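J.: Pasting a predicted model and its sequence here:
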Amino acid sequence: HYLDFALSLRAVGETTDVELFVHVHGYDTEWDLRRVDRPDEPFFPPEYRAAARALADRAWFLANSRCVLQRLAAVGVRVDRSAYCPFGIPVPPAPPARPPRTRNLRILYLGRLVDCKGPDLTIRAFERACEQGLDATLDMAGDGYLRTTCELLRRRSCFADRIRLLGAVDAATGARLRAESDLFTAHNCRGPLTGQEESFGVAVVEALGAGLPVITGRSGGVCETVQSGVTGLLFEPGDVEAHAAALLALARDPERRAQYGRAGHAFVRRTYAPEQRWPALRATLGLGPPPGDDRAPLNAPDATTRSRTPASTPAPATAAPSASGATAP
């Protein structure tokens, strides 16, 4: 897992003839990534791209999103050695029932407090929406280098009593927060400090799977998982007014929230549920169906085999629903 970690172990790989698979996750394919503490300095060494290209002669690359697959191809990593292989995400059989309210809503941000997720812009958009009549609270679960920034924004806000910074939470607390919330939001963008974009967005997919409409910026891999007007609303990154307007629009329309929630849950179940991804992963690894299971993967077109990869034909972000850590900035 992680390209930079794989490169640190490449000498070991050269001593064996066992097939190697490298799962690339996102930040490790941000070729121009910058350091958080020194934003004018690159995160990776100058030879990083060339080393990635060379590693593809020895290892297969498995990308968690088409966004990441495109990044690999953009720097010359062999497309015949790269495959689209997204995560499996546990999905409840049905989303929780939510009251059709328009007042006292609970809005959830769950994720690291880092620049590409825009927690600071999320607070600003929430404030703006409250100024225009939004009756809601904002729970922000997660930690990161923007924690102090978010705390300062909260304390200076006229709506400080409606904003809670919860810090890092465990999986059970995350599931409870999703079940208790009415909307999920973030402000995905290209981070102004690091230059990073969201590559997949596990928290976004978990929210969709929990039947939550998602409101966020049109950026990176999120465009593969959130269909604006179907499972949530996307806006142009950096547009705080558009973010606020989207919050207001769904806060005032419980029927549309429920519609988006059902669509999101169905999309994640048919695309990312572990029982879907496990056969596809085995096919990608050349292992065939799981023991005792002779069924073909339900998402057969996306059960990429090593002899046929979709690297050169990524699905457009506006297509109908399809299968779409290590410490980093």
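T.: Thanks, I have it. Everything numeric here is computed off the predicted structure, so don't read it as measured data. Numbers count the residues shown, from 1 in each chain.
J.: CA only for contacts and neighbour counts going forward, please
T.: Noted.
J.: In stretch 10-30, which residues are buried?
T.: 13, 20-30 (16 or more other Cα atoms under 10 Å).
J.: list the buried ones in the helix or strand hosting Thr122?
T.: Thr122 belongs to helix 119-131 when assigned by DSSP states H and E. Neighbour-count burial for helix 119-131 flags 119-130 (criterion: 16+ other Cα under 10 Å).
J.: before we move on, back to that, restricted to helices, list the buried residues of stretch 10-30.
T.: Gly13 (DSSP state H).
J.: related to what we said a few turns ago, rebuild the buried residues of helix 119-131 as JSON lines, extending it with distance to Cys223.
T.: Converted to JSON lines, the buried residues of helix 119-131 look like this (distance: Cα to Cα, whole Å):
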{"residue": "Pro119", "distance to Cys223": "18"}
{"residue": "Asp120", "distance to Cys223": "21"}
{"residue": "Leu121", "distance to Cys223": "19"}
{"residue": "Thr122", "distance to Cys223": "18"}
{"residue": "Ile123", "distance to Cys223": "22"}
{"residue": "Arg124", "distance to Cys223": "22"}
{"residue": "Ala125", "distance to Cys223": "20"}
{"residue": "Phe126", "distance to Cys223": "22"}
{"residue": "Glu127", "distance to Cys223": "25"}
{"residue": "Arg128", "distance to Cys223": "25"}
{"residue": "Ala129", "distance to Cys223": "24"}
{"residue": "Cys130", "distance to Cys223": "27"}
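J.: Any figure for the gap between Ala11 and Val18?
T.: 13 Å (Cα to Cα, to the nearest Å).
J.: list residues touching both of these two?
T.: Residues touching both Ala11 and Val18 by Cα atoms under 8 Å, 6 or more residues apart in numbering: none at all.
J.: and stretch 110-129, how far out from the chain's middle?
T.: 15 Å (Cα atoms, centre = their mean, to the nearest Å).
J.: measure that stretch end to end?
T.: One end of stretch 110-129 sits 19 Å from the other (Cα to Cα).
J.: Tell me which residue lies nearest the centroid of the protein.
T.: Gly201 (0.7 Å; Cα atoms, centre = their mean).
J.: wait, what's in contact with it?
T.: 221-222 are the contacts of Gly201 under Cα under 8 Å, 6+ apart.
J.: how far away is it from Pro237?
T.: Taken as Cα to Cα, the span from Gly201 to Pro237 is 15 Å.
J.: And for Val68?
T.: With Cα to Cα as the criterion, Val68 and Pro237 are 19 Å apart.
J.: go on, Gly133?
T.: 23 Å.
J.: if we can go back for a sec, what separation do you get for the residue nearest to the centre of the chain and Tyr2?
T.: 16 Å.
J.: Please apply the same query to Phe159.
T.: 40 Å.
J.: Pull out the buried positions in the longest helix seen in the chain.
T.: Under DSSP H, the helix in the chain containing the largest number of residues is helix 254-271. Neighbour counts over helix 254-271 (16+ other Cα under 10 Å) mark 254, 256-271 as buried.
J.: here's the one I want to compare it with:
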Amino acid sequence: MMKLLMLFPSLKIKSEWIFRLIENLGGSIAVIGTNEINTERIKTDQLNINPFYSKILRRINEDLNSNFTYPTILLKAEKKENTNINYIHFIGYAIKFKTFIRKSKNPTLIHCHGKDVMWDLKDIRTGIPVHPPEYFKSLEELSKDVYFIANSQFTRKQLLKKGVDESRIFINHFGIEIKEKLITPINNKTFKILYLGRLVDFKGPLETIEAFERACQLGLKGELLIAGGGEMEDQCREKINQSKYKDRIKLLGWVNKEEAETLYQQCNIFTAHNKVDAYTNQVEAFGVTIIEAMSFGLPVVTGKCGGVEDSVVDGVTGFLIEPGDIGGHAEKLIQLYNDFDLRSRLSANSVDRIKDHFSLEKERNGLENIIKKISNKSTSLKNA
């Protein structure tokens, strides 16, 4: 029976994906070690891995926590809960537990999600590299003893670039609940295009607004709904205010899960303009909102960049345009606007692709299979 000791930096986050992941894994998670407990949203047993004395030790030397506090707490939890695998989210967080990983009797899985595998990532405020040299040294040391889950082919390729043995990398896509949307004729006056996600450069909100403007010039009569917040919110607002079509562009701010689902149901197309962030070098490692939109039957138009290619099949579930090609982006929007049959076909294909590749069951079964494989490998090594 799978019994996970899961480690996650904070359970008090805005993103819904971690809550769905925990719910999906159900009783397989014995306990979650975290810096910030959340008993309101999560009923799984949680363990505070930063007791009061860890703050004192941190002021003296952070290595004291890595070498003393964390191993003491986690080895005790491992024994008490009789766990059989350590499941850590993000490379940067796993590095804090190097000593525990070495002392643990169980194999360790590190789940990589995005920023942790973007090797040339820069701080948007300072332009300084986010990952110091020690990060790469620790990754090299860890890679000999742990296994990795990559959330996309892009993430897998990034790990390979750093010399991680391919036998230690497993791909497991994020899974979501299937939410089919009935496809009915839409009156052109109510045609809606949705951008839902953080307002950050690598998602291309400014390019999306510009592509929508060009599509309007080509005859599109509809609205662009932008849901989300982030460091580019003021820039987006300024661009909208200067737009000839500002009355058709709505900046909605952050939305919760229920509001997001309502937007998916109300809209006809999902769009963004994924690219390499001009300030930070970040890209979309996977794109949860994209598969959410597809689960509601929304064709996706976005940039061909990062992990987006794992979910969006060009010409089948949507369109992938070259990053920076605003004209091409606009043409795909107008094409879907004008061709109901095309939109319906891509819509049905999107739902089918989610069922076949990105369901909750697929994710759970994938994780279980990965754990079985590394458990068998660990047993073989111990018996060798």
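T.: Cool, got the structure. Keep in mind the model is a prediction, meaning the values are calculated, not measured.
J.: returning to what we had before: out of Val68 and Pro237 of the first structure, which sits in the more crowded spot?
T.: The residue with more neighbours, out of Val68 of the first structure and Pro237, is Val68; 26 against 19, by other Cα atoms under 10 Å.
J.: where's that one, which helix or strand?
T.: Applying DSSP H and E, one finds Val68 of the first structure within helix 66-74.
J.: what does Phe184 of the first structure give?
T.: strand 183-185.
J.: Could you check the angle whichever helix or strand comes after that strand makes with helix 254-271?
T.: Remark: after strand 183-185 of the first structure, the chain's next helix or strand is helix 202-209, criterion DSSP H and E. Computed by axes from the mean of the first three to the mean of the last three Cα atoms, to 10 degrees, the angle separating helix 202-209 of the first structure from helix 254-271 equals 110 degrees.
J.: In the second structure, which residues correspond to the longest helix of the first structure?
T.: Residues 340-357 of the second structure are matched to helix 254-271 of the first structure when aligned by TM-score structural alignment.
J.: How far away from the center of its chain is the matching stretch?
T.: 22 Å.
J.: post-alignment, it versus the first structure, mean distance?
T.: Stretch 340-357 of the second structure, aligned to the first structure and superposed, deviates on average by 0.6 Å (mean Cα distance after the TM-score superposition for the first structure).
J.: List of residues touching that stretch?
T.: 173, 178, 180, 183, 185, 291, 294-299, 311, 315-318, 336-337, 362.
J.: try 7 Å this time
T.: Residues outside stretch 340-357 of the second structure that contact it (Cα atoms under 7 Å, 6 or more residues apart in numbering) are 178, 180, 183, 291, 294-299, 316-318, 336.
J.: go on, stretch 158-172 of the second structure?
T.: 117, 143, 147-152, 156, 363, 366-367.
J.: and with 10 Å instead?
T.: 109-112, 114, 116-119, 136, 139-140, 142-153, 155-157, 357-358, 362-367, 369-370, 373-374 (Cα atoms under 10 Å, 6 or more residues apart in numbering).
J.: the helices in the stretch 201-329 of the first structure, which residues?
T.: Using DSSP state H, counting those that start in this stretch, the helices assigned to the stretch 201-329 of the first structure run over residues 202-209, 222-225, 240-251, 254-271, 274-284.
J.: which ones are touching Ala97 of the first structure?
T.: 179-180, 211, 258.
J.: Now which residue in the second structure aligns to it?
T.: Using TM-score structural alignment, Ala97 of the first structure pairs with Ile183 in the second structure.
J.: Distance to Asp139 of the first structure for the helices of the stretch 201-329 of the first structure - can I get that in TSV?
T.: Below are those laid out as TSV (distance: least, Cα to Cα, whole Å):
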stretch	distance to Asp139 of the first structure
helix 202-209	14
helix 222-225	21
helix 240-251	14
helix 254-271	18
helix 274-284	28
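J.: quick one on the thing from earlier: residues in the second structure aligned with the helix holding Thr122 of the first structure?
T.: Using TM-score structural alignment, helix 119-131 of the first structure pairs with 205-217 in the second structure.
J.: What's the average distance for that stretch when superposed on the first structure?
T.: Looks like 1.0 Å for stretch 205-217 of the second structure (mean Cα distance after the TM-score superposition for the first structure).
J.: what about that stretch, distance to the chain center?
T.: The answer for stretch 205-217 of the second structure is 25 Å, by Cα atoms, centre = their mean.
J.: Roughly how far does the aligned partner of Cys112 of the second structure in the first structure sit from Leu208 of the first structure?
T.: Correspondence of Cys112 of the second structure to the first structure, assessed by TM-score structural alignment: Val24. Counting by Cα to Cα, the gap from Val24 of the first structure to Leu208 of the first structure is 23 Å.
J.: I'd like to know which of the contacts of stretch 158-172 of the second structure are buried.
T.: Judged by 16+ other Cα under 10 Å, buried ones among these: 109-112, 114, 116-119, 139, 142-143, 146-153, 155-156, 357-358, 362-364, 366-367, 370, 374.
J.: about what we covered before: out of the helices of the stretch 201-329 of the first structure, nearest to Tyr109 of the first structure?
T.: Shortest separation from Tyr109 of the first structure across the helices of the stretch 201-329 of the first structure is recorded for helix 202-209, at 9.0 Å, computed as Cα to Cα.
J.: In the second structure, mark out all the strands, start to finish.
T.: 4-10, 29-36, 46-48, 85-89, 108-112, 147-150, 169-171, 192-196, 223-227, 249-253, 269-271, 300-303, 318-321 (DSSP state E).
J.: Quick check: nearest residue in space to the aligned residue in the first structure for Lys246 of the second structure, chain neighbours excluded?
T.: Lys246 of the second structure maps onto Ala160 in the first structure when the alignment is built from TM-score structural alignment. Take Ala160 of the first structure and drop its neighbours on the chain: the residue closest to it by Cα to Cα, 6 or more residues apart in numbering is Arg154, 5.1 Å away.
J.: residues in contact with that neighbour?
T.: 120, 123-124, 127, 148, 160-165.
J.: Quick check: the equivalent of the residue nearest to the centre of the first structure over in the second structure vs Met294 of the second structure, distance?
T.: Structural correspondence for Gly201 of the first structure with respect to the second structure (TM-score structural alignment): Gly287. Computed as Cα to Cα, the Gly287 of the second structure to Met294 of the second structure distance reads 11 Å.
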